[in-house]
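Trainee: My questions are about this predicted structure, shown below with the sequence.
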Amino acid sequence: MERESMEFDVVIVGAGPAGLSAACRIMQLAQEKEQEITVCLVEKGSEVGAHILSGAVLEPRAMNELFPDWEAMGAPLNTKVSGDTFYLYTGATGAITLPHFLIPKPTHNDGNYIVSMGNVCRWLAEQAEGLGVEVYPGFAAAEILYNEDGSVKGIATGDMGIGMDGEHKDSYMPGMELHAKYTLFAEGCRGHLGKQLQEKFNLAEGKDPQHYGIGIKEIWEIDPAKHDEGRVEHGLGWPLSENGASGGGFVYHAENNQLYLGLITDLSYDNPYLSPFEEFQRWKHHPTVSQYLEGATRIAYGARAITKGGLNSLPKMHFPGGLLIGCDAGTLNSVKIKGNHTAMKSGMLAAEAVVEALGQESAPADLHSFAQKMEASWLHEELYTTRNFSGFMHKFGFLIGSALVWIDQTLFGGKLPFTVHDTKPDYAALKPAAGAKQIEYPKPDNKISFDRLSSVFLSNTNHEEDQPCHLTLKDPSVPLDVNLPKWSEPAQRYCPAGVYEIVEDDAGQRFQINAQNCVHCKTCDIKDPSQNIVWVTPEGFGGPNYPNM
């Protein structure tokens, strides 16, 4: 069966804040300029928002620009930040509340909102459809299509109904080709097509390697007497610092007596025995967190990698036939650890470049104008002033790095006359297991701390079982022959969903991939020290189904 094709002016891959903001802004500008522009947006999740996971405290700057009357329109920004506390966790029970003057100015949350970004994206999708965008959830963009001159022609969605053996099942349906004058890639962190584009067009040439963290989040329903709607708490230090790692925790008092809590672990850690999932379980037992969880009910779990290299790691975002936007490129503000407003702004700038180009008699293949718009925007200013964060933290460690960040941000406004680079990729940071401290993690108490499988159950993750494994190995021998003896195969520990196991049976050891459990966090694609695991898209509808993450 041959693939059918459809033609659009613009195809957008990914219904996150960047892709949806781009779609909405394109249609707004088209109406203003009285241009006819057709836009198609595809999303691999079963519905818009199903794969969205973010803290999230949203800075409304981009939303104010995109929909100035968002409040009257019913946007789900319902919980304004009412209090902002920052802890330095000094140990398993100790914490120092840091005064506001010791917190870098950009991290203050006055005027921000505690939100479910899944619900914000669902609302943005409604606005996009109302403006005339065709939104197709459940269709995974599996392949980039190219014109004869090498420019991007569009994408093809994945075939459906292929068995684990690679053969067509009775339910086989070929993917659809979506052709466009411009294709915008907004897949989120470590997008599998974005990776290919960066390699093909050398977009990251001359840049620092991208840096990442893994964010693990839960939602709890807590006792109303312990709930303080609008309260925001962040913390640094224990337990990660105890094992030479960096990152931080967050506790957000959202609406409906819900608590959003999570731990971000920088993927630059060097101990192969470290488990971000287990560190998260330990962190929840800290008294500043556990005080809210006694008698509470855990209702959701999920994990997602974040791009945090900042401006120094930001690739060129334009190429012949399209743009990389949002976290597919890495527009997160790493000092704020906020990427939703910056992703939205990148999508809006992309929309301006696209509509201008489509209004010309001969639309240029390469949207060079995007680079000028980006450099003139507040988005670039934010990324420029926070460009030294990763370099300070990774080169100088938690305490000295934090002090340097404070000096940079508070005294110099991010405009120090030099740039600190961090040129070691996160996967290359792991030390051999022989020289690393083994970490013994406590067993879960099933009240505050839990195991991986019961946690994945709460993510509503599902994949069609009889399909090719979407977690591919360049060389199947590497896990046992290289990673196991050298690094004690860290995939067993860095995966927050129990996907990877070393199984021993009568035939010996084997590397088992439980792809059904995959929550699409992309950590394996990032942290595998041999860079042997390549995440590719499974069938559409597969993966987590987050209700309101």
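Mentor: Perfect, I can see it now.
Trainee: C-alpha from now on. contacts and neighbour counts both.
Mentor: Will do.
Trainee: Val251 against Glu233, yeah?
Mentor: Yes - between Val251 and Glu233 there is a contact under CA atoms under 8 Å: 5.0 Å.
Trainee: Neighbour count: these two, which is higher?
Mentor: Val251 (24 against 17; other CA atoms under 10 Å).
Trainee: Compute the distance between the more buried one and His227, please.
Mentor: Going from Val251 to His227 by CA to CA, to the nearest Å gives 11 Å.
Trainee: now swap in Ala62 and tell me
Mentor: Counting by CA to CA, the gap from Ala62 to His227 is 29 Å.
Trainee: does Cys521 count as helix, strand or coil?
Mentor: Of the three states, Cys521 takes coil under DSSP: H, G, I helix; E, B strand; the rest coil.
Trainee: Check Tyr260 too.
Mentor: Tyr260 is classified as strand under three-state DSSP.
Trainee: Would you mind measuring from it to Asn446?
Mentor: Look at Tyr260 and Asn446: by CA to CA, they are 18 Å apart.
Trainee: More neighbours: these two, which one.
Mentor: The neighbour comparison of Tyr260 against Asn446 (other CA under 10 Å) goes to Tyr260, with 24 against 9.
Trainee: helix, strand or coil for Thr8?
Mentor: Just so we're on the same page, residue 8 is Phe rather than Thr. strand.
Trainee: and Gly391, that's in a helix?
Mentor: Yes - judged by three-state DSSP, Gly391 forms part of a helix.
Trainee: Check the gap between it and Asp505 for me.
Mentor: Applying CA to CA to Gly391 and Asp505 gives a distance of 45 Å.
Trainee: between the two, who's got more neighbours?
Mentor: When neighbours are counted by other CA under 10 Å, Gly391 and Asp505 differ, and Gly391 comes out ahead with 19 against 7.
Trainee: one more structure, for comparison:
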Amino acid sequence: MSERESMPYDVVIVGAGPAGLTAAIRLKQLSNENGQELSVCVLEKGSEVGAHILSGAVIDPQGMDELFPDWRDTDCPLAQTPVTENYHWVLTKKGKVNLPHLWTPPFLHNKGTYTTSLANLCRWLAGKAEELGVEIFPGFAAAEILYHEDGRVKGVATGDMGVARDGTRKPDYQPGLELHAKYTFFSEGARGHLTKQVIRQFDLDRDSQPQTYGLGVKELWDIAPEKHVPGRVIHTQGFPLDEHTNGGGWIYHQANGQVSIGFVTWLNYSNPYVSPFHEMQTWKTHPAVAELLEGGKRVAYGARVINEGGLQAIPELVFPGGALIGCSAGFLNVPRIKGVHGAQKSAMMAAEAAFEAIRAGREGDTLYAYPQAFRASWLYKELSVARNVAPLVKKFGDFAGSGLSGVNMWFEHFGVRMPFTMKLKPDHTTLWRKDQVKPKVYPKPDGVLTFDRLSSVFLSNTNHEEDQPVHLQLKDPSRPIEYNLPLYDEPSRLYCPAGVYEVVGEEEGDPKYVINAQNCVHCKTCDIKDPTQNINWVVPEGGGGPNYPNM
């Protein structure tokens, strides 16, 4: 008999991001409107709601409009900074070309959008959810999926607290808590720990393309007041990436004199010496970016992967007893660089399907009404328009691919649907051997404009209890040194934006692999890019990880 206590709910939601909170709110709205009380619980592994939330972010308000039609008349932080200007820069090493607005498909324009801190928006949504009676448990990491004897998902269990690195129980040990539900929603964001398991358990990706990802490295800067233009949005492509590496940068002028800047490196790159962190630091040295930041101060840092597979990489959304919502499923629109509105729409559709099933007494069955609603929604249509953009860029390179994807989107805009959907290749399969490439050499940080990884992690307020099991698990501990090092020069020490992975003793001829798990910012890159899929990211003790103030 388990020593864990259990708590029953109608719906348990894993993750207090925009999708998880929206689903909770919509469930409570429906229960209030129909006079049928539902119990709803949201688990959040961060120390508070928003602590693990990171996004650019320019947000299409379509999801918010459906959830709270009057949100503009409230204290919602999204209303603070409407987008007023929109630019797209093509960067060379020293110069830039501002792509004419008329050249870009209307699909990519930012009219009517807003730029804000997604973490603060989630905090606002959490307040609204709690007003409606949703129970939110921050600092509790869902660590295990529970199943009924017939295979249906029964709920989740939180991780045990107070377990030492060697697996023994410390004096403050507390067993995890089981949360049983009629339906369980997984809203963990891109590459979720439990989402991976439930996809594998029910073979949900059998008919979809493999999901692909990009790593976004972000900084917040206080800049000189005369340089700040609230609502100005800039996206860049080109410098510093080479022809075998895709991605681009962003500059968003947000509230309170701050700019959100960042750089996304798509994880399909081939050179094992690429470091997404250093690509971002190098991007800041471009004259157009450096001029903006001159005289400013960096105040926050973080990193997180985003889904880039698009429509064809979305797995089956439902299984007996639950559903995938938000970035757990992969609703991000790649060319628009927007996922919040899609996350919210998916959450509302899942919530509506679950409410109707519970009201009809069909508890724990498969919510087929959710994927049916998705295929009939504006979200499906939007993602369909964008479905070939990332694959075209990956296949034909940054400039030729961007041109072809632009033509593709113009055709789709005028109702001419392309008669093909391109396939995707898993990111971990794209690395070339080290003897096939030229090593990249990045300039040393100056501590003013560019920085090292450890000082950056310090700004993320990352903290883990050191005496706990390492949450970055190696399936084969010998593989980093015996396989990755001779073939790829052990790329984890470069693709990790937090300096988690090191090889020590190499000069002495006795290399050893070191995992500094306490530095981990939960970006999930290692779980994705390791060439033999040897690293498995699992949840650490609840409350661990970054503590982002307003990312």
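Mentor: Arrived safely. It should be emphasised that the depicted structure is a prediction, and the values quoted were computed from it without experimental measurement.
Trainee: My read is that Leu184 of structure 1 contacts Leu323, right?
Mentor: Yes - Leu184 of structure 1 is within contact range of Leu323, at 4.9 Å (criterion: CA under 8 Å).
Trainee: could you pull out the helices for the stretch 51-200 of structure 2?
Mentor: Counting by DSSP state H, counting those that start in this stretch, the stretch 51-200 of structure 2 has helices at residues 62-67, 118-131, 193-201.
Trainee: Who are the contact partners of Met6 of structure 1?
Mentor: Applying CA atoms under 8 Å, 6 or more residues apart in numbering, one finds that Met6 of structure 1 lies in contact with Met176, Glu177, Leu178, His179.
Trainee: Mind putting these into a markdown table with distance to Leu98 of structure 1 and neighbour count?
Mentor: Output for the contacts of Met6 of structure 1, formatted as a markdown table (distance: CA to CA, whole Å; neighbours: other CA atoms under 10 Å):
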| residue | distance to Leu98 of structure 1 | neighbour count |
| --- | --- | --- |
| Met176 | 54 | 18 |
| Glu177 | 54 | 21 |
| Leu178 | 52 | 25 |
| His179 | 53 | 23 |
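Trainee: For stretch 170-185 of structure 1, list every residue counted as buried.
Mentor: Within stretch 170-185 of structure 1, the residues that count as buried by 16 or more other CA atoms under 10 Å are 173-185.
Trainee: My error: substitute stretch 527-536 of structure 2 in the last question.
Mentor: Asp527, Ile528, Lys529, Asp530, Pro531, Asn534, Ile535, Asn536.
Trainee: ok, which stretches of the stretch 201-350 of structure 1 are helices?
Mentor: 276-284, 287-293, 340-358.
Trainee: So which bits of stretch 28-46 of structure 2 are buried?
Mentor: 28-31, 38-46.
Trainee: One more: stretch 374-391 of structure 2?
Mentor: Phe374, Leu379, Tyr380, Leu383, Ser384, Val385, Ala386, Arg387, Asn388, Val389, Ala390, Pro391.
Trainee: hmm, who's touching it?
Mentor: Taking CA under 8 Å, 6+ apart as the rule, stretch 374-391 of structure 2 contacts 308-312, 331, 333-335, 342, 345-346, 349, 401-402, 405-406, 408-409, 412-413, 417, 421-424.
Trainee: can you give me the strands in the stretch 51-200 of structure 1?
Mentor: 57-58, 79-80, 83-89, 95-97, 113-114, 134-137, 141-146, 152-157, 160-162, 168-173, 177-185 (DSSP state E, counting those that start in this stretch).
Trainee: any chance of the ones you listed in a markdown table, plus distance to Asn548 of structure 1?
Mentor: Below are these laid out as a markdown table (distance: least, CA to CA, whole Å):
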| stretch | distance to Asn548 of structure 1 |
| --- | --- |
| strand 57-58 | 14 |
| strand 79-80 | 14 |
| strand 83-89 | 23 |
| strand 95-97 | 30 |
| strand 113-114 | 12 |
| strand 134-137 | 16 |
| strand 141-146 | 23 |
| strand 152-157 | 26 |
| strand 160-162 | 27 |
| strand 168-173 | 31 |
| strand 177-185 | 24 |
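Trainee: closest one to Arg510 of structure 1 among those?
Mentor: Arg510 of structure 1 lies closest to strand 160-162 among the strands of the stretch 51-200 of structure 1, at 25.2 Å (CA to CA).
Trainee: quick one: the closest one to structure 2 mean distance?
Mentor: When structure 2 is overlaid, strand 160-162 of structure 1 sits 0.3 Å from its aligned residues on average, using mean CA distance after the TM-score superposition for structure 1.
Trainee: so where in structure 2 does that strand end up aligned?
Mentor: Aligned by TM-score structural alignment, strand 160-162 of structure 1 corresponds to residues 161-163 of structure 2.
Trainee: just to revisit the earlier point, please list the members of the buried residues of stretch 527-536 of structure 2 that lie in helices.
Mentor: With DSSP state H as the criterion, helices contain Asp527, Ile528, Lys529 from among the buried residues of stretch 527-536 of structure 2.
Trainee: which residues touch the match of strand 160-162 of structure 1?
Mentor: 169-176, 467-469, 541-542.
Trainee: mind running it again at 10 Å?
Mentor: Contact with stretch 161-163 of structure 2 is made by 140-141, 168-176, 465, 467-469, 540-542, as judged by CA atoms under 10 Å, 6 or more residues apart in numbering.
Trainee: got any residues that touch both of Leu184 and Leu323 of structure 1?
Mentor: Joint contacts of Leu184 of structure 1 and Leu323 (CA under 10 Å, 6+ apart) are Ile12, Gly194, Met317, Gly347, Ala350, Val354.
Trainee: so Tyr87 of structure 1 touches His286, yeah?
Mentor: No - counting by CA atoms under 10 Å, Tyr87 of structure 1 does not reach His286; the two are 11.5 Å apart.
Trainee: Show me the common contact partners of the two, please.
Mentor: The contact sets of Tyr87 of structure 1 and His286 overlap at Gly94, Ala95 (CA under 10 Å, 6+ apart).
Trainee: nearest residue to Leu416 of structure 1 other than its sequence neighbours?
Mentor: Asp408 (6.5 Å; CA to CA, 6 or more residues apart in numbering).
Trainee: related to what we said a few turns ago, reformat the helices of the stretch 51-200 of structure 2 into JSON lines and put mean neighbour count next to each item.
Mentor: Compiled in JSON lines, these are given as follows (neighbours: other CA atoms under 10 Å):
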{"stretch": "helix 62-67", "mean neighbour count": "18"}
{"stretch": "helix 118-131", "mean neighbour count": "20"}
{"stretch": "helix 193-201", "mean neighbour count": "17"}
